[in-house]
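Asks: quick one: sequence and predicted model below, then my questions.
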Amino acid sequence: MNKEDIASIRKELKTNNSKLKIKEICSYFIKQDSKDILCSEEIYFDMMDELKKELYLKNFKKVLTGKIDSKIFELEFKNNKLGENQTQKQMLHILKTNNFKEATQTLVSKILEEACEKYELDFMISFVRGEVYKSVKNEDNGEVDNDVAYSLGFFICSVCPVIIPKNSLNFDFIEREFSTSVPAKAIINTASPFEGFMFPSFSEDAAETDKVVYYTQKENKPNHLFVENILDCDFKSTAQADKERFFEVVRDIVGAEIEPEVVSSIYEELGRRLDVEEESGEVSLIGLKDMERILENSGINTADKLRSSFLGIMGEENYEFKASSITPNYATKSIKIDNNTASISIGPQDLKNVKQVTKDGIRYLMIRIDDTATLEGFDLVTEEF
């Protein structure tokens, strides 16, 4: 699964789309303190008014929005080599059963028992089930034949916070008087779900029923209770954790100090791999041998230390980083240079223009620039160093 696979499903989640067939939606309103289900509803999508359809679809689309390995994760079911994982079987049942509400009710009960400790507000759990129709490509010329199509079945779950409006003082223009308002209706924050998932995962418009796509509201902070107890999946690592460990290996080899040009060269090497990934559509993985080549090409002599450092930090010799996790967007990603005086953001390609120097015992950060720097609309005075 890559960002194009996710986007291909997400773009279909819109009203009046002939390629999308939504069956039913089940929703459960739950009190956070007691874990009681105050209300549940099952309604066929075609029976909803247009505004309600649109709000639901925007909510489910949100579950498929965000950076892969930061907010969206493709996860594999545990111990599932022979297709014996019980959670996967449950997911397949929910996908195909005639009694959608009964099947989702079982999953809701499990969430209430084992995964909702982090929800600080009342919440709504919603499920949608449907199919997306994809046109077949002609293998000879690559053109799309819209007359021939196949369907991809899926269901999506979202967990949304509930907001209770505050009491307010109102003015009535008709009666010309002030009055108080005590809200009787709660607001479902469908624009910002806590978390959710889609089953199955998709790759190149083909279903992968041994995998599930998980979404978390907080970047690089998945709810491990949900992943492990509800989805029964193995969680490898977030993009942030991978990046930190990659550079922890580098730090173990070069020491606490490094030249900016070296870091810039590392990002350049990774950038080339991302370019290849963009062209091929295949995820670029960085294993031990790949890391050795990247560091050697960046001027770091790994000698015999890389393998022991890699094994000591990663815990296994066969671990592979995703290039996109270490530098998610090479063209626009900013790198921070921090100390107690200032925090400066700079593009990785410009790190070659940065130097830390000392003069008369005072440390300075020097950045080579081509144009005059400005401050509040003023050109800065240029002084001799």
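Replies: Perfect, I can see it now.
Asks: hey, let's count contacts and neighbours off CA atoms from now on
Replies: Fine.
Asks: number of nearby residues for residue 356?
Replies: Other residues near residue 356 come to 11 when the count uses other CA atoms under 10 Å.
Asks: and for residue 202?
Replies: Neighbour number of residue 202 under other CA under 10 Å is 23.
Asks: ok, it - contacts?
Replies: Listed by CA atoms under 8 Å, 6 or more residues apart in numbering, the contact partners of residue 202 are 1, 5-6, 208.
Asks: I'd assumed residue 201 was in contact with residue 208.
Replies: Yes. Assessed by CA atoms under 8 Å, residue 208 is found in contact with residue 201 at 5.2 Å.
Asks: inside strands: which ones of the contacts of residue 202?
Replies: Among those, the subset assigned to strands under DSSP state E consists of residue 208.
Asks: what's the closest of the contacts of residue 202 to residue 183?
Replies: residue 6 (38.4 Å; CA to CA).
Asks: grab the nearest non-local neighbour of the closest one.
Replies: residue 64 (6.5 Å; CA to CA, 6 or more residues apart in numbering).
Asks: cool, and residue 128?
Replies: Closest residue in space to residue 128, ignoring its immediate chain neighbours: residue 25 at 4.5 Å, by CA to CA, 6+ apart.
Asks: same deal with residue 365?
Replies: Closest to residue 365 by CA to CA, 6+ apart is residue 356, at 4.6 Å.
Asks: tell me, how many residues neighbour the residue nearest to residue 128?
Replies: Neighbour count for residue 25, taken as other CA under 10 Å: 23.
Asks: give me the buried positions along stretch 249-266.
Replies: By 16 or more other CA atoms under 10 Å, the buried positions in stretch 249-266 come out as 249-250, 253, 260-266.
Asks: and the furthest pair within those residues?
Replies: 249 and 261 (17.9 Å).
Asks: before we move on, back to that, wait, doesn't the residue nearest to residue 128 sit right on residue 125?
Replies: No. Counting by CA under 8 Å, residue 25 stays clear of residue 125, with 10.6 Å between them.
Asks: from residue 41, how far out is residue 164?
Replies: Residue 164 sits 20 Å away from residue 41, going by CA to CA, to the nearest Å.
Asks: who has more neighbours, the two?
Replies: Between residue 164 and residue 41, residue 164 has the larger neighbour count (other CA under 10 Å), namely 14 against 11.
Asks: please narrow the buried residues of stretch 249-266 to those residing in helices.
Replies: Under the assignment DSSP state H, these contribute 249-250, 253, 260-266 to helices.
Asks: of these, closest to residue 383?
Replies: residue 260 (23.9 Å).
Asks: leaving out chain neighbours, which residue sits closest to that closest one?
Replies: That would be residue 351: by CA to CA, 6+ apart, it lies 5.3 Å from residue 260.
Asks: next up, a structure to set beside the first:
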Amino acid sequence: MNEKEISEIRRRFRPDKSNITRIRGCYVNEQREIVTQFSQSLGLMQQEEAEELLAILKKTLSGTIGKNLIDIEFATRQVLEGEEHKLLMALRDSSLEDDDAVREFYGRVIQALNLEGKYLILLACDKYDVPYYAEDGEKQEDSSEVFSYFLCSICPVKLTKPALGYYASENTFRNIASDWIVSAPELGFLFPAFDDRSANIYNALYYSRNLAENHAEFVDAIFKTEIPMPAAEQKETFQSILSETIADDCNLDVVQTVHSELSGLIEEHKTNKEKEPLVISKETVKGVLKSCGVPETRVTAFEEKYDDAFGADMEISPRNIIDTKQFELRTPDVTIRVNPECSDLVDTRVINGVKYILIRADEGVEVNGVNIHIS
């Protein structure tokens, strides 16, 4: 799914927009036991509560594609014969009314998921009359099809801290006792995927809030497929490969060029409003390294390490391995953050045998908020 398709489904999560009438779920304790199950009618809830519940579910479709939102792809054999896919289809086709399928799903999640503390498993089903758009972009009256899907959200339940509250109507202060509240989703998914504004039962859209943890055990249990390493791990792995393989040739110039080239690809992709998410291959990075004059032996070493870590044919999102908003230099004692567009103000030198990081500072220099003069 691309950003536009995800946004279209996100807009559904309002009482006046969706056909979600009921939320099913269960409450799981620290011992991985179901404390209670529920099937809550949104129509019987206060409007504010219904809106809040839909807003929590909506967060399962938030974040960045390739970082928080990952496309899960099923093999053809899985779709035809796989038990995991059959269960997801049973949930979707029954609009979550198949009690046996729902109980089996709860069991698989609880058995596989390694999540500390209490949590809720929330399930919501929606039927979306997908509007048809003419070639000129004008929305038509008739819908082209009905997109039937369900959303799963796994939400930690956390205990708030006691606090002092002020009650204006009584003009008094009173203690507010601690209580259990439903937090934003830690993980979840949408099935089937909404590709080309149509149902794609060969894909699901998976969500993980934490960039350092993708809950691979959950993905394996529910989808029986592998998931790319977490975005934070991709960045750390890429940085490690670059520094180890380029070695003595890994200077400021090389890192600046890699950052600049990848940032340029990201900006171009954004400017052109490309529908599909941007990914790069190892060949892209190899081309940048060669343009910096990195020796062929070093480039070959990079390729081999890349293949070992990511896989020979693995494409990754450049947003996962660089920060377009920041260029950072770090020593054991000092951290310097630079606007990436001004990274050319930074240089490295060896003066009288001592290594230095030099920053051109013409004007506007502050130290602890105080303007200083360099003479």
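Replies: Looks like it came in fine. Quick caveat, the model's predicted, so the values are computed rather than measured.
Asks: thinking again about what came up before, quick one: map the residue nearest to residue 128 of structure 1 onto structure 2.
Replies: Here residue 25 of structure 1 is matched to residue 23 in structure 2, going by TM-score structural alignment.
Asks: cool, residue 109 of structure 1 as well?
Replies: Residue 109 of structure 1 maps onto residue 107 in structure 2, with residues paired by TM-score structural alignment.
Asks: how far is the helix or strand that match falls within from where the chain is centred?
Replies: In the assignment (DSSP states H and E), residue 107 of structure 2 maps to helix 99-112. Here helix 99-112 of structure 2 is found 25 Å from its chain centre; the criterion is CA atoms, centre = their mean, to the nearest Å.
Asks: that one against structure 1, how far on average?
Replies: Compared with structure 1 after fitting, helix 99-112 of structure 2 has a mean deviation of 2.1 Å; criterion: mean CA distance after the TM-score superposition for structure 1.
Asks: any buried residues in that helix, and which?
Replies: Residues of helix 99-112 of structure 2 classed as buried by neighbour count (16+ other CA under 10 Å): 101-102, 105-106, 109-110, 112.
Asks: and what of stretch 189-197 of structure 1?
Replies: Buried-residue list, stretch 189-197 of structure 1, by 16+ other CA under 10 Å: 189-197.
Asks: out of these, which are inside strands?
Replies: 195-197.
Asks: will you turn these into CSV that also has distance to residue 365 of structure 1?
Replies: Formatted as CSV, these follow (distance: CA to CA, whole Å):
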residue, distance to residue 365 of structure 1
195, 42
196, 45
197, 46
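Asks: which one of those sits closest to residue 49 of structure 1?
Replies: Among these, residue 196 lies closest to residue 49 of structure 1 (CA to CA), at 24.2 Å.
Asks: just give me the match in structure 2 for the closest one.
Replies: When structure 2 is aligned by TM-score structural alignment, the residue opposite residue 196 of structure 1 is residue 188.
Asks: which residue is the nearest non-sequential neighbour of that match?
Replies: The nearest residue in space to residue 188 of structure 2 (CA to CA, 6+ apart) is residue 153, at 4.4 Å.
Asks: helix or strand for that neighbour, which one?
Replies: Using DSSP H and E, residue 153 of structure 2 sits within strand 139-159.
Asks: circling back: what's the match for the residue nearest to residue 188 of structure 2 in structure 1?
Replies: The alignment partner of residue 153 of structure 2 in structure 1, by TM-score structural alignment, is residue 158.
Asks: show me the contacts for the residue nearest the centre of structure 2.
Replies: In structure 2, the centroid-proximal residue (CA atoms, centre = their mean) is residue 68; its distance is 0.7 Å. Residue 68 of structure 2 sits next to 62, 206-211, 231 when contact means CA under 8 Å, 6+ apart.
Asks: now which of those would you call buried?
Replies: With neighbours counted using 16+ other CA under 10 Å, the contacts of residue 68 of structure 2 contain these buried positions: 62, 206-209, 231.
Asks: reformat those residues as TSV; add distance to residue 221 of structure 2 and secondary structure.
Replies: Shown next, in TSV, are those (distance: CA to CA, whole Å; DSSP: H, G, I helix; E, B strand; the rest coil):
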residue	distance to residue 221 of structure 2	secondary structure
62	23	coil
206	13	strand
207	15	strand
208	15	strand
209	19	coil
231	21	helix
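Asks: and those, which is closest to residue 168 of structure 2?
Replies: For those, the residue nearest residue 168 of structure 2 by CA to CA is residue 62; the value is 35.9 Å.
Asks: coming back round to it: elements contacting the helix holding residue 107 of structure 2?
Replies: Secondary-structure packing of helix 99-112 of structure 2 (3 or more CA pairs under 8 Å, 6 or more residues apart in numbering; DSSP states H and E): helix 83-93, helix 216-223.
Asks: would TSV of the ones you listed with mean neighbour count and distance to residue 364 of structure 2 be doable?
Replies: Compiled in TSV, those are given as follows (neighbours: other CA atoms under 10 Å; distance: least, CA to CA, whole Å):
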stretch	mean neighbour count	distance to residue 364 of structure 2
helix 83-93	18	59
helix 216-223	18	49
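Asks: can you lay out those helices as a markdown table showing distance to residue 57 of structure 2?
Replies: As requested, those are exported to a markdown table (distance: least, CA to CA, whole Å):
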| stretch | distance to residue 57 of structure 2 |
| --- | --- |
| helix 83-93 | 17 |
| helix 216-223 | 18 |
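Asks: which residue in structure 1 lines up with residue 339 of structure 2?
Replies: Under the alignment (TM-score structural alignment), residue 339 of structure 2 pairs with residue 347 in structure 1.
Asks: with residue 231 of structure 2 instead?
Replies: So residue 231 of structure 2 corresponds to residue 239, using TM-score structural alignment.
Asks: find the nearest non-adjacent residue to its match, please.
Replies: Among residues not flanking residue 239 of structure 1 along the chain, residue 325 sits closest, at 4.3 Å (CA to CA, 6+ apart).
Asks: make sure the one you found is indeed in a strand.
Replies: No. According to DSSP: H, G, I helix; E, B strand; the rest coil, residue 325 of structure 1 belongs to no strand; its state is helix.
Asks: from residue 364 of structure 1, how far off is it?
Replies: Distance of residue 325 of structure 1 to residue 364 of structure 1, given as CA to CA: 31 Å.
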